[in-house]
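Asks: Build me a model from this:
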Amino acid sequence: MTSSSPPAHAHAGPPDTKLDRHVLMVAGVVVLGAIMSILDVTVVAVAQNTFQQEFGTDAAGAAWTATGYTLALAAVIPLSSWAASRFGTKKVYLTSLVLFTIGSILCALAWNIGSLVAFRVIQGLGGGLLMPIGMMILTKAAGPERVGSVMAVLGIPMLLGPIGGPILGGLLIEKLSWHWVFLINVPIGIVAFIYSWIVLRKDEETSRPRIDLVGLLLLSPGLALFLFGISSSAEHRTFLTGSVLIPAIIGAILIATFIWHAFHADKPLLDLRLFKNRTLTIAVITMTLFMIAFFGASLLYPQYFIGVRGETTLTAGLLLAPQGLGAMLTMPIAGRMTDKIGPGKFVLGGIVLILLGMGVFLFLGAETSYWLLGGALFVQGLGMGMTMMPIMSSALATLNNAQVPDGSTMVNVVQQAASSIGTAVISVVLASGLAGSMQAGVAITSNTNPDALPLELREAPIPASFFDSAADIFGSTFMVSVILIALTLIPAFFLPRKKIASPLVEEDMERSAPVIMH
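Replies: I've put the predicted structure just below:
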């Protein structure tokens, strides 16, 4: 009797989803970069009033420290895929760390608001590449069969950033000075650079592609203009003004033109043909709705605690801690199980938990129990741990190594756009509600930034009823996020509810020669 040896994958059994030592070390590299990039956004948000006082500027001037950073992110993220292919992920990641760290040092040395905004742009050019390149490195190191587990690791700083940022920012500003909002990045950046230099392996080869100049000239300014217009709505408290509509519409036209170009060019800046992948398309739609709702709601929690309840920034951050604790409990479990049984069941369950937790905030009052709100935030955190990263991993798990750079870049473009839209929509809805009640507007503004009030109102007495009115408006605004989260159930219903087949295994099966039995 004769036989032949079967191919290796015929008896390999199910792929191992356990993370080995090297993958965990690579995850540590990426998490350090993510912590720097994400914390910086929330910490700077806490320092807005301080910038106004230190540099003698108004709220709009100080806001450019955040806007400039966001626009730099938007301009550089589309370059991620090309840069990774041209220079290799390790070189690009190390360069990003250096640029971000140098930008942080320069920000701490700023002498006026103009110089601070300029240095924030430099910082953003580095920060914009940290997340997409980090996701590429992590996805390739782990392989498609373990992408859920590694995305769960990366998700921890993404969820804890909005919570830890206000706490850290409050401590640094109160105990030290505003300079440390930026200087805190320097030791982290140095450690991250050395660690990355040691741990990351050199890319085996780079394809040296030519850059799609037409695509770059369409997508980068298009994304930056669109986000600038959308972000400006928070300052103007409406979308219906030329300052918002003109840049947003021009940006949208440029993005739409890029989409047409990407489907017709031989080697576009981003290969949008990946959207022919059904799982990727569903995951991106789900992620867009979820991010708009999540980042919009994230804006409301600290504003309620500070503006209505009169808490400090530090206390507001601590009151949000239950959300992070809940996410930390479910995120590792959801990541591992997503690799084994697919994301569908976890995402649907997570969205239901978020709806239950967020539903409590629809009935906010000026004296609602912190125990009740803390419990609701904890339930939301449980849901977020089951939702955010499984959605992202379901998008990336369907891609082979050659497609990962484009996929990772697209995920980050969508994430940045969705977070800006969510923040803008909620800001405008909240501002419109407060504008409809001058009493509530006085209550909120005087607790957050008295200097923003008209002179005749700065000394106005604030009756308790004003805070009740403001709390009602916050509750009404939360309804927008609840509706958006509920809508997320529709695309989430179509996410895979079984293990996603590895594209690498499928490619291997296609390439392997047939075995002849004898």
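Asks: make it CA atoms for all contacts and neighbour counts henceforth
Replies: OK.
Asks: give the contact list for the residue nearest to the spatial centre of the chain.
Replies: Centroid-nearest residue in the chain, with CA atoms, centre = their mean: Gln415, separated by 5.5 Å. By CA atoms under 8 Å, 6 or more residues apart in numbering, the residues touching Gln415 are Met287, Thr288, Met291.
Asks: What's the separation between it and Tyr304?
Replies: According to CA to CA, to the nearest Å, Gln415 stands 25 Å off from Tyr304.
Asks: Tell me where the stretch 151-300 of the chain has strands.
Replies: With strands called from DSSP state E, counting those that start in this stretch, the stretch 151-300 of the chain shows none.
Asks: Please enumerate the strands of the chain.
Replies: Counting by DSSP state E, the chain forms no strands at all.
Asks: ok, longest helix in it?
Replies: Taking DSSP state H as the criterion, the chain has its longest helix at helix 404-435.
Asks: With adjacent residues omitted, what lies nearest to Ala471?
Replies: Leaving aside its sequence neighbours, Ala471 sits nearest to Gly365 (CA to CA, 6 or more residues apart in numbering; 5.1 Å).
Asks: Correct me if wrong: that neighbour contacts Ser476.
Replies: No: Gly365 is beyond contact range of Ser476, at 11.3 Å (criterion: CA atoms under 8 Å).
Asks: another one to check against the first:
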Amino acid sequence: MDRSLRNLAVALVVGAMAPLFDSTIVSVALHSLAADLHAPVATIQWVSTGYLLALGVTVPVVGWLQRRVGGRRLWMAALVVFLVGSVLCSLAWSAPSLVAFRVLQGIGAGAMLPLLTTLLMQAAGGRDLGRLMAVVSLPTALGPILGPVVGGLILGAASWRWLFWVNVPFAVAGLLLAWYLIPADGPRTKARLDVVGLVLLSPAVVGLLYGLSGVGGSGGFSRTAVWLPIAVGVALLVAFTLWALRHRGAALVDVHLLRHRPLAASASLLFLTGASLYGAMLLLPLSFQELRGTDALGAGLLLVPQGVGALLSRTLAGRLNDRFGARVVAVVAFAVLGAATVPFALMGPGTPVWVVVVVLLVRGVGLGAVIIPLMAVGFVGLERDEIPHASIITRIAMQVGGAVGVAVLAVVLQRGVAAVGPVAGFQQSFWWAAGLTGASVLLSLVLPGRPRVAAPATPEEAREPVAA
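Replies: This next block holds a predicted model:
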């Protein structure tokens, strides 16, 4: 990786640390927020839901915004929006004001997350994608794991308002680094906004995320407040797909790119990875608290070995991806992840802590390694102007996959606990999580194998899958 690309990666990753840690840090504070702001938990839940929905609305328009204002300007503007939202959240005086400021944060984060990948992929030009993703995936892998720990430590020592001040150093450092290290680029085109596509796609993502976020309540998928938004979201997504197929050059997101096998496989696997990652992140801390009697902070600390494992495997996985291709790395990583999930389907309250720690360390190794090939392979063979569309597709796939995983495992857990008790209920849920990972192993077999040494001779060949 050359120096300019490394500098760009550092600038973007430092700025991205704020939104990628923020959502998981705040998740542990909902009960404290409800008590301090004198609001019911159902209202405070919108602190997370509003953020998630704002992010879902923003992601689809990032490609168009980049073409209109330039990547560097958009990145810095989004970081400023997130910074202002964080400061305002720390000063919130009521539950509605906090929800409104979280929506502002979500808008900034929604622009930053796909843009992070786009800017790096465009700068890399197809070189060293594995090692580059090893850098980029650091906050993505560690955020859901270490965020609850940081949040628990802050709540134990200070007010919930400090949860939002944690974002400020990252955001300020990210702005300074972006000013000095991200190359200036102006608008590339005067492309018109696909208004019809926006009206269809953004509400589709919001409907899916909103409906899935309510599955954990009583009634599961049978509640009207759950299945109706999901049904509307699916209908709008189908309508957008049909619209985009007819208006390829002008569509908000070019769905024709899903004909490109590496991108289609990457998006599918990122959907399953999101389901496995976020679904398991629901089960693990809950099982520690319900079955082992730990508090929220203790459950978060038990997850630290998983973060250590993810940190240890990233660099090696990046190098192996560049040498052997995405297929080998993804299959092995998913197999390790699945094998380290199965023990939780066999554990009980009396399982020694050291066994839990070792299994989580191994699970983290698989988790840290699996994200890298999936994030890199989707961009193989794409032109520069196609990369923003691919970034949006993969980001939406992982976001919706995470919501699906949480929703499905929440229902499985509720029904299992009601039918066979807490221990067996959690064990059944972990079998489901392991099953999602097993499906990912099989799907990984369609990923490209070892990359070719010689470059394709024609643009048409460049768009063909790179296979062993």
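Asks: tm score of chain vs chain?
Replies: TM-score of the superposed chains, computed with TM-score structural alignment, normalised by the length of the second structure, equals 0.95; 461 aligned residues with a CA RMSD of 1.8 Å.
Asks: picking up where we left off before, show me the contacts of Gln415 of the first structure that map onto helices.
Replies: Using DSSP H, the contacts of Gln415 of the first structure in helices are Met287, Thr288, Met291.
Asks: separation between Lys499 of the first structure and Ala402 of the first structure?
Replies: For Lys499 of the first structure, the distance to Ala402 of the first structure - CA to CA - is 21 Å.
Asks: Who has more neighbours out of these two?
Replies: Using other CA atoms under 10 Å as the criterion, Lys499 of the first structure and Ala402 rank with Lys499 on top: 17 against 10.
Asks: The more buried one corresponds to which position in the second structure?
Replies: Alignment note (TM-score structural alignment): Lys499 of the first structure maps to Pro451 of the second structure.
Asks: Next, count neighbours for the residue lying closest to its match once chain neighbours are set aside.
Replies: Of all residues not flanking Pro451 of the second structure in the chain, Gly325 sits nearest, at 5.7 Å (CA to CA, 6+ apart). Per other CA under 10 Å, the neighbour tally for Gly325 of the second structure reads 25.
Asks: Over to Asn112 of the first structure?
Replies: Asn112 of the first structure has 13 nearby residues by other CA under 10 Å.
Asks: what do you get for Pro203 of the second structure?
Replies: Pro203 of the second structure, neighbours per other CA under 10 Å, totals 19.
Asks: and if you look at Gly68 of the first structure?
Replies: By other CA under 10 Å, 22 other residues sit near Gly68 of the first structure.
Asks: how close does it get to Val425 of the first structure?
Replies: 20 Å.
Asks: quick one: Gly402 of the second structure and Leu277 touch, right?
Replies: Yes: contact criterion CA under 8 Å: Gly402 of the second structure and Leu277 qualify, at 7.1 Å.
Asks: sorry, back to before: and of the ones in helices among the contacts of Gln415 of the first structure, the nearest to Ser394 of the first structure?
Replies: The closest of these to Ser394 of the first structure turns out to be Met287 (CA to CA; 10.3 Å).
Asks: Quick check: the gap between the residue mapped onto Arg161 of the second structure from the first structure and Ile105 of the first structure.
Replies: In the first structure, the residue matched to Arg161 of the second structure (TM-score structural alignment) is His179. According to CA to CA, His179 of the first structure and Ile105 of the first structure sit 9 Å apart.
Asks: Quick check: the match of Lys499 of the first structure touching Phe324?
Replies: Yes: the pair Pro451 of the second structure / Phe324 is scored as a contact, 7.0 Å apart, by CA under 8 Å.
Asks: out of everything not next to it in sequence, what's closest to Ala433 of the second structure?
Replies: Ala433 of the second structure's closest residue in space is Ser276 (CA to CA, 6+ apart), at 5.9 Å.
Asks: mind checking what the one you found lines up with in the first structure?
Replies: By TM-score structural alignment, Ser276 of the second structure lines up with Ala293.
Asks: Tyr195 of the first structure versus that match, what's the distance?
Replies: 35 Å.
Asks: corresponding residue for the residue nearest to Ala471 of the first structure in the second structure?
Replies: By TM-score structural alignment, Gly365 of the first structure lines up with Gly348.
Asks: Kindly report the same for Met131 of the first structure.
Replies: Under TM-score structural alignment, Met131 of the first structure pairs with Leu113 in the second structure.
Asks: wait, what's in contact with the closest residue to its match other than its chain neighbours?
Replies: Closest residue to Leu113 of the second structure apart from its sequence neighbours, by CA to CA, 6+ apart: Ala16 at 7.2 Å. Shown in contact with Ala16 of the second structure (CA under 8 Å, 6+ apart): Met112, Leu113, Leu116, Pro139, Phe170, Gly174.
Asks: how many other residues sit next to the fifth one?
Replies: Think Phe170 of the second structure. If you count neighbours by other CA under 10 Å, Phe170 of the second structure ends up with 19.
Asks: Helices of the stretch 51-200 of the second structure, residue ranges please.
Replies: Counting by DSSP state H, counting those that start in this stretch, the stretch 51-200 of the second structure has helices at residues 62-69, 71-90, 95-124, 129-157, 162-165, 167-181, 195-213.
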